[in-house]
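S.K.: predicted coordinates and the sequence they were generated for:
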Amino acid sequence: MSTSSPKSDAVESLLSSLEQTDEYLNPKKRAAGEPQDEGQGQDYEEKTEELETKIRDRLSSLKTLTSTPPPPPPPTPNPTPNPTPNPPPTPDPTYLGAHTFPPSPTPPSLLRLSCRSLTHTTPTNGLCPTYLQTNVVSLPSSSAFDFLLFCQRNPKCAPIVDVVERGETNPRHVIKGHADIRTDCPSYNIYSSGVLTHTSIPDVRPFWRPDLVTFLLGCSFTFEAALISQGFRIRNIDEGKNVSMYKTNLRTRDAGVFKGITYVVSMRPFKEEDVRSVIEITRRYPNAHGGPVHVGSPESIGISNLDEPDFGDKCVVLPGEVPVFWACGVTTAEAVKGAKVEFAITHKPGCMFVTDVKM
């Protein structure tokens, strides 16, 4: 069954009427000897010829219109629901090794397993980009409330991510499946009455006590992936080193037995013109220390020599760069020492617990 649209029916009707008019006006189509109306003169003939020309032109254009098929509609482009983002900047091969994150980074679960099996015992900066890394402090429940209060009053240096209940070793709120807080950092330190008695311990299960409460505190390694994705270089990662960390004269707020504690800061150098952007990016990560606490002159915060970090590795500040300082979770280890807490286990500086929390 054929169908026609109202538009095509109207055109065909008009063509039919015009063809009849054309047949009447065309002298060759008239019957010979057809009578003429009286009074027709030359003026009438001229008007008739003019009208005939207009109608014939209209008829011709309409015939062309109906005989030419309409062009096909343009193809509809396939929608792209998730456009591919712009790739990160290509590393400058002249820049101190031109290291960036590996294209297929190790997931946190495999890194934790590598720590547990003692195959990974080095710092975690540059590993598992975009996942939340944390400091670890395990101390007796008798000191836990004062420490919790210290963290709450000093969120820049001790941003609480999770508190693992007394005696528990699986931080289930920040991992998928199972983890063990006693084995899943690359390395640990142990303190007795404020004195560092053991360092670089890869497995602290022999030292574990059932009265320990564990605090997980955000680490600045977390926001390094965001900086790199925007084209900024992290020199200690480029050089395969731990971040530089320094004791300062910046005071924390007292809480219980934790009194008179000063900040430890991490330092990363950046070009002076990039500092504002670096601040804007890192301040979006308040649970990983957020924006820096100081930019520029290290002497003004009590650091006498950048070439001699108190923790981590030396990082050179090149001409045209300025040192940028962030609050550091090692402040909490200094708090444990300063308060002479009876017993405590912490991560070794730079050897973080990597969670499954995606940032």
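M.R.: That came in fine, so what should we check first?
S.K.: please count neighbours and contacts with C-alpha atoms only from this point.
M.R.: OK.
S.K.: isn't Thr332 up against Pro159?
M.R.: No: using CA atoms under 8 Å, Thr332 is not in contact with Pro159; the gap is 10.5 Å.
S.K.: just confirm Asp356 is within a strand.
M.R.: Yes: with DSSP: H, G, I helix; E, B strand; the rest coil as the criterion, Asp356 is located in a strand.
S.K.: residue contacts, the residue nearest the centre of the chain?
M.R.: Residue closest to the average C-alpha location in the chain (CA atoms, centre = their mean): Ala226, at 5.7 Å. Counting by CA atoms under 8 Å, 6 or more residues apart in numbering, Ala226 touches 130, 281.
S.K.: quick one: it from His120, how far?
M.R.: Plainly put, Ala226 is 24 Å away from His120 if you go by CA to CA, to the nearest Å.
S.K.: the helix or strand harbouring Val275: what's the following helix or strand?
M.R.: Taking DSSP states H and E as the criterion, the element that holds Val275 is helix 275-282. Stepping forward along the backbone from helix 275-282, the first helix or strand reached (DSSP H and E) is strand 294-295.
S.K.: for that next one, packing partners?
M.R.: In terms of contact count using 3 or more CA pairs under 8 Å, 6 or more residues apart in numbering; DSSP states H and E, strand 294-295 is assigned the packing partners strand 321-327.
S.K.: so Arg268 belongs to a strand, correct?
M.R.: Yes: the assignment for Arg268 by three-state DSSP puts it in a strand.
S.K.: just give me the neighbour total for it.
M.R.: Using other CA atoms under 10 Å, Arg268 is surrounded by 20 other residues.
S.K.: please apply the same query to Glu50.
M.R.: 11.
S.K.: let's bring in a second one:
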Amino acid sequence: MSRISGFNKNTLTTGPLVRLAARSNALGGPTSGLAPSYLQANLIVLPRRYAHDFRLLCARNPVPCPLLAESAHPGAFDKLKSYIRHDHSSSSHPAAVDIDLRRDAPRYLVYRDGELHAQTQDICAEWQDDDHVGFLIGCSYSFEGALADAGLPPRHVVQDRNVPMYRTDIPLCPSGVFSGGTYVVSMRPYKPEDIEKVREITQRFTTTHGEPIAWGWEAAARLGIQNIASPEWGDAPRQLDGQGEFGEDADEGYIPVFWGCGVTPQEAVMRAELKGTIMGHAPGHMIVLDVQEHQVFGAAT
């Protein structure tokens, strides 16, 4: 039975339970596969002077940067303003009640003046109560349970690995200080005959990146991905048997399928070379919310 630093992985079935485990420094690895059906979120924390430009960046780039919630006011780490709509309603759904943005991701990255400064299990010492604003961005982990339920489990989940993520050449629509950024994509291999089913399953998850933006080996080249075996973030993809590298001529006809990825905002922040202390989740180590997919996207058809 799989365990995560003393926690039984199979008992982490809700967003609050996963956050409690992370807050206790008991989650050492990625959150993929935890709390099935609960929305997972990427985190970026910015000084308040950049908040307006970042909101606009999300509005202009909704596929890679779907904004779910943000600090209720500058400095708030335990209260959120939610943009999550309840099953196509005009009213917002609370993202999470008992939450601490400083401690509820299993691992964080801290940047100083555009350079990576540290990796840590919490950011309490870095958080500035009068200045920092936390933003939660939708995560493609949120639709992985639906894929698994349809008999199409993502390979990295089955192999207990982190999803591979790649920097691309696709430019973001700029916003204020955020210029020069490009899409980041996550990748999951599937057979060509399964692509339409994969698209059908994931397209309703509009606030967690939705359906794939590209698939196939020619698409990888168009995205500017030079080597599928060397992602910029996450774990290198393996063949179906978990042994060799995933590649064009080595995996029984599987092809790469690419989705927008919530690491995109962190990449945009790094390209912007912002001054001050910026923080975010370590790729793959998400904050899991209280909201379940059926509450936002409706029941699967």
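M.R.: Yep, that arrived. Note that the structure is a prediction, hence the values are computed from the model and not measured.
S.K.: what do we get in structure 2 for the residue nearest to the centre of structure 1?
M.R.: Structural correspondence for Ala226 of structure 1 with respect to structure 2 (TM-score structural alignment): Ala146.
S.K.: and that match, what element?
M.R.: Secondary structure assignment for Ala146 of structure 2, by DSSP H and E: helix 144-149.
S.K.: buried set for that helix?
M.R.: Applying a neighbour-count criterion of 16 or more other CA atoms under 10 Å, one finds 144-148 buried in helix 144-149 of structure 2.
S.K.: one more: stretch 178-196 of structure 1?
M.R.: Applying a neighbour-count criterion of 16+ other CA under 10 Å, the buried positions in stretch 178-196 of structure 1 are 179-192, 194-195.
S.K.: what lines up with Ala327 of structure 1 in structure 2?
M.R.: With TM-score structural alignment as the criterion, Ala327 of structure 1 lines up with Gly260 in structure 2.
S.K.: list the contacts of its match.
M.R.: 63-64, 140, 183-186, 209, 212-213 are the contacts of Gly260 of structure 2 under CA under 8 Å, 6+ apart.
S.K.: what stretch of structure 1 does stretch 195-215 of structure 2 fall on?
M.R.: Under TM-score structural alignment, the alignment places stretch 195-215 of structure 2 onto residues 275-295 of structure 1.
S.K.: now the end-to-end length of the matching stretch.
M.R.: From start residue to end residue, stretch 275-295 of structure 1 stretches across 8 Å - CA to CA.
S.K.: re the thing from before, conserved subset of the contacts of Gly260 of structure 2 in structure 1?
M.R.: Contacts from the contacts of Gly260 of structure 2 that recur in structure 1, judged by both residues aligned by TM-score structural alignment, their matches' CA atoms under 8 Å, are 63-64, 183-186, 209, 212-213.
S.K.: can you count the residues close to Gly33 of structure 2?
M.R.: By other CA under 10 Å, 22 other residues sit near Gly33 of structure 2.
S.K.: is it true that it touches Gln159?
M.R.: No: contact criterion CA under 8 Å: Gly33 of structure 2 and Gln159 do not qualify, at 10.9 Å.
S.K.: the strands in the stretch 201-301 of structure 2, which residues?
M.R.: With DSSP state E, counting those that start in this stretch, the ranges of strands along the stretch 201-301 of structure 2 come out as 214-215, 255-260, 277-281, 287-292.
S.K.: of all those strands, which one is nearest Pro164 of structure 2?
M.R.: With CA to CA as the measure, strand 255-260 is the member of these nearest Pro164 of structure 2 (10.0 Å).
S.K.: centre of the chain to the helix holding Ala146 of structure 2, how far?
M.R.: Centroid separation for helix 144-149 of structure 2 versus its chain: 16 Å, with CA atoms, centre = their mean, to the nearest Å.
S.K.: over to stretch 174-191 of structure 1?
M.R.: Worked out by CA atoms, centre = their mean, stretch 174-191 of structure 1 lies 26 Å from the chain centre.
S.K.: just stretch 171-188 of structure 1 next, same as before
M.R.: Here the centre of mass of C-alpha atoms in stretch 171-188 of structure 1, compared against the chain's by CA atoms, centre = their mean, lies 24 Å away.
S.K.: ok, stretch 186-199 of structure 1 next?
M.R.: 35 Å.
S.K.: and for stretch 211-224 of structure 1?
M.R.: Centroid displacement of stretch 211-224 of structure 1 relative to its chain, using CA atoms, centre = their mean, is 20 Å.
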